[in-house]
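J.: Got a predicted structure plus its sequence, pasted below:
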Amino acid sequence: MSEVKEVSNILSDRISALSESQTIAMAKKARELAAQGHDVINMSFGEPDFQTPQYIKDAAKKAIDDGFTFYTPVPGYPDLRQAIVDKLKRDNNLDYNIDNIVVSTGAKQSIANVVLCLVNPGDEVVIFSPYWVSYEEIVKLAEGVPVQVQGSLENDYKVTPQQLEDAITSNTKLIMYSSPSNPTGAVLDEEELLALAEVLKKYPNVYVMADEIYEYINFGGKHASMAAIDFMKDRVITVNGFSKGYAMTGWRVGYIAANKEIASACDKMQSQMTSGTNSIAQKAAKAALEGGKETALEMSAAYLRRRNLVLDLISEIPGFKTSVPAGAFYVFPDVSYYFGKSYNGQTINSASDLSLFILTDALVAGVSGEAFGAPQCIRFSFATSDEKITEALRRIKSSLEKLQ
């Protein structure tokens, strides 16, 4: 009998190299403290505190009564995909048909589909930084090489055309960004997108994944899509969904709009992973789009009021430096002023140290910027009530005064 080889690690290298989502990890710590009886204010999670609008819930109930309880087409129901086509024309001036649309179980799956379908081992993927936590990890899963391009606080964390030009090499396959941005709230306007596109015009084999999940939470002008630039349309994969604008996080519905070759590839990939998205959630998503943007804009107005409240209160905290978020529902202050300071024998050496100190001392949960490619920052979500925001910032200011 041959000798059985002892395996020291049963897990694959792939999963061992993958980092846990820091937003989920911090939310877990906050829940653990709350379970112990502490009054924790959670500003770590990117989740609207609004209920899904009633007309969307009603459509889901009707879908159950109407018998939509069977497997769905892999890329989504045709009527939902048509509603997405109509939305893209109405809101974004984009002309597609349903063959260009793939509906997935949340925008995160949409992003994973795109990266896994485009990126070969060794391909470089330029990620505008600060970035959403999962971008880099998804690229690693595809065995691509993440290349961070860091936007500066002075430029509202936006990457410049020259920075993009300098980052592109013969190995570059994909550019990834979000606008409005998670975690910074930065919004790329039409002029800025055109300037970036002019750089990409010289590199026809480089594709762009534009994450527009926060489209309806925009405090400035009209939302702009890079896919609306004629010479870029076939090279841009627009990712969007329902979780943020329609407060449908638990429904898990996202989608892409892309050229037919890429859309077909994502359809094929999804057919072997999850198949079609939940039938009831799809009918709810169709109702959301057909109901227009009124409820989304009402929620956006509330986020704007909360943003202004957060900025007023943060301005009273010594050492916090922040840009003015133009969209989404996050504030992302540079907190490096506190690095090297101590309290009760605990020295703050990083944003992770500081976010943990704030959680344990102030009982307020935020997420270290290290998870977003900005180790000098902490992300706080203002998708919570005015009262909780006011109390959270009061606690944070009080706790930070202890650091010397």
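T.: On my side now, so go ahead.
J.: use CA for all of it now, contacts and neighbours both
T.: OK.
J.: Can you tell me what sits against stretch 21-40?
T.: The contact list for stretch 21-40 (C-alpha atoms under 8 Å, 6 or more residues apart in numbering) reads 42, 44-45, 133-134, 359, 363-368, 371.
J.: Okay, one more to line up with it:
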Amino acid sequence: MLTKAHRIDGMALSEIVAITEEAARLRAAGHDVLALSTGEPDFATPAHICEAAQRAMQTGQTRYPATAGTPALRSAIAQQAGVEPGNVIVSTGAKQVLSNIFLATLNPGDEVIVPAPYWTSYSDIVALSGGKTTVLPCGADAGFKLTPAQLEAAITPRTRWVLLNSPSNPSGAVYSADELAALGTVLACHPHVWIASDEIYDLICYAPFTSFRVACPDLAERTIVINGVSKAHAMTGWRIGWGIAPAELIKAMIAVQGQITSGACSISQAAALEAVTGEQGHIAERLDAFRDRRDFVVEALNAIPGITCPVPDGAFYVFPSCAAVLGQRTPDGTTLDTDADFCTYVLAATGLAIVPGRAFGLPGHFRLSYAYARADLEDGCARLNRAVQGLTSNQRTTS
């Protein structure tokens, strides 16, 4: 019998992936299922990026690449960030960048502060690296954002990192330059704490975007910015992300990456180079499309009794509250006690797959991705409305 390592105790497939795969299974079995559960743009990778990959194959760029990334791609990223190539590592997706960070720096019991809601893999990556996640709930009343007071109260001698995500998955929250600077003021007093800023959605932002490195330049020597081409350039399958950090951290991360994957795919790196340096017209066009989709979804969801949906400032998700419908009964008499119960009911009743807020560390909500075609979003919101309309109150009247 297999004995699992303790480091993966309680670890399982991401709830986002599990829900999406269940939806695919049901669809393959002939059921009418619509999944709005995955953060993957429905747009194609732009043609000029694909053509760059073809040229790379045709010119023989098919051998082992340098572990830290091809010199051309590292240089291009570094130039845009105003750093040296030695401050850049290219990895197989932003998830590997995060894994490299924590595998390279955490010892057992070290703490990582993570505001909730957070992307589901954060806590598991920290746990796999031997660390402990300190989750700080940041509700809708705070704009789903961490406050300086919360941060100050959470820092201990064992805190090694604060992990921020702006624009946020799942809430779409965007920290302003002033808000980041206020967090930086707290962190300036705690030199043992480093900052990991996940900015993968920086080009999908409807409000002014400021990188943490720009807002807090005095903390650059203990900051890493995580980014990549997956979201803004519709390149999820190409698997290219990168980190921008002090050289000492980059060297430690290269040591980790060299024993796990070595360098990221050479053809994908050639495509990413074109994405970073080539024609950028698709960014604005697609941002306009995402904004239109956001506005439609927010209005449609807020029209559903019991659903409250704030307007996100970035990314392509909404994170509405379903708290007002919890406690109600489904047509078969089942009481919905949790957001997971609600999402399970919606899938069973209407074939719509969405993700419960518990997966992101903040129950009472659900995530719906609007990275889908308008027709799918209209269909999805209609299904959700039908599901909610089918609920009845558990309150009993007396005469």
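T.: Looks like it came in fine. Keep in mind the model is a prediction, meaning the values are calculated, not measured.
J.: Quick TM-score on the pair, please.
T.: After superposition, the two chains reach a TM-score (TM-score structural alignment, normalised by the length of the second structure) of 0.96; 390 aligned residues with a C-alpha RMSD of 1.0 Å.
J.: distance between stretch 275-283 of the first structure and the chain's centre?
T.: 21 Å (C-alpha atoms, centre = their mean, to the nearest Å).
J.: Would you mind measuring the gap between the ends of that stretch?
T.: End-to-end distance of stretch 275-283 of the first structure (C-alpha to C-alpha, to the nearest Å): 17 Å.
J.: same question, stretch 252-264 of the second structure
T.: 17 Å.
J.: centroid residue for the second structure?
T.: By C-alpha atoms, centre = their mean, the second structure has its centre lying nearest to Asn169, at 3.9 Å.
J.: how close does Met226 of the first structure sit to Ile217 of the first structure?
T.: Taken as C-alpha to C-alpha, the span from Met226 of the first structure to Ile217 of the first structure is 18 Å.
J.: likewise Val187 of the first structure?
T.: Remark: distance between Val187 of the first structure and Ile217 of the first structure (C-alpha to C-alpha) = 10 Å.
J.: so what sits against both of these two?
T.: Contacts common to Val187 of the first structure and Ile217, judged by C-alpha under 8 Å, 6+ apart, are Pro180, Gly327.
J.: Spell out which helix or strand contains Ile113 of the second structure, please.
T.: strand 111-116 (DSSP states H and E).
J.: I'd like to know which elements that strand is packed against.
T.: On a contact count with 3 or more C-alpha pairs under 8 Å, 6 or more residues apart in numbering; DSSP states H and E, strand 111-116 of the second structure meets strand 132-137, strand 159-165.
J.: Please produce CSV containing those strands, extended by mean neighbour count and distance to Val97 of the second structure.
T.: What follows is those, written out as CSV (neighbours: other C-alpha atoms under 10 Å; distance: least, C-alpha to C-alpha, whole Å):
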stretch, mean neighbour count, distance to Val97 of the second structure
strand 132-137, 20, 18
strand 159-165, 23, 13
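J.: a markdown table please, covering these and showing distance to Asp178 of the second structure.
T.: Formatted as a markdown table, these follow (distance: least, C-alpha to C-alpha, whole Å):
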| stretch | distance to Asp178 of the second structure |
| --- | --- |
| strand 132-137 | 20 |
| strand 159-165 | 15 |
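J.: Would you tell me which of those strands gets closest to Met57 of the second structure?
T.: Evaluated with C-alpha to C-alpha, those place strand 159-165 nearest to Met57 of the second structure, the distance being 34.7 Å.
J.: show me where the stretch 1-150 of the first structure has strands.
T.: In the stretch 1-150 of the first structure, the strands defined using DSSP state E, counting those that start in this stretch lie at 41-42, 101-104, 124-129, 145-150.
J.: how about the helices of the first structure, start to end?
T.: Taking DSSP state H, the helices of the first structure run over residues 13-17, 22-35, 54-65, 78-92, 107-118, 134-141, 161-167, 190-200, 260-273, 279-290, 294-314, 351-357, 386-400.
J.: Residues contacting the first one, please?
T.: Contacts made with helix 13-17 of the first structure from outside it, assessed by C-alpha under 8 Å, 6+ apart, are listed as Leu141.
J.: what's the mean distance for it versus the second structure?
T.: Compared with the second structure after the fit, helix 13-17 of the first structure shows a mean deviation of 2.7 Å (mean C-alpha distance after the TM-score superposition for the first structure).
J.: The aligned residue in the second structure for Ser21 of the first structure and Gly278 of the second structure, how far apart?
T.: Residue pairing (TM-score structural alignment): Ser21 of the first structure is matched to Ser14 of the second structure. Applying C-alpha to C-alpha, the value for Ser14 of the second structure to Gly278 of the second structure is 34 Å.
J.: before we move on, what about Ala5 of the second structure?
T.: Per C-alpha to C-alpha, Ala5 of the second structure is found 45 Å from Gly278 of the second structure.
J.: Which one of the two is surrounded by more residues?
T.: When Ala5 of the second structure and Gly278 are compared for neighbours, Gly278 comes out ahead with 13 against 7, by other C-alpha atoms under 10 Å.
J.: Now do the contacts for that one.
T.: When the contact criterion is C-alpha under 8 Å, 6+ apart, the partners of Gly278 of the second structure are His48.
J.: which residue lines up with it in the first structure?
T.: Match for Gly278 of the second structure (TM-score structural alignment): Gly291.
J.: ok, Leu116 of the first structure - contacts?
T.: Leu116 of the first structure makes contact with Val139, Ala142, according to C-alpha under 8 Å, 6+ apart.
J.: corresponding residue for it in the second structure?
T.: Using TM-score structural alignment as the criterion, Leu116 of the first structure maps onto Leu103 of the second structure.
J.: Likewise for Ile396 of the first structure?
T.: Superposed on the second structure with TM-score structural alignment, Ile396 of the first structure falls opposite Leu384.
J.: Just give me the neighbour total for the closest residue to that match other than its chain neighbours.
T.: Once flanking residues are discounted, Leu384 of the second structure sits nearest to Val346: 6.7 Å by C-alpha to C-alpha, 6 or more residues apart in numbering. Other residues lying near Val346 of the second structure total 22 when counted by other C-alpha under 10 Å.
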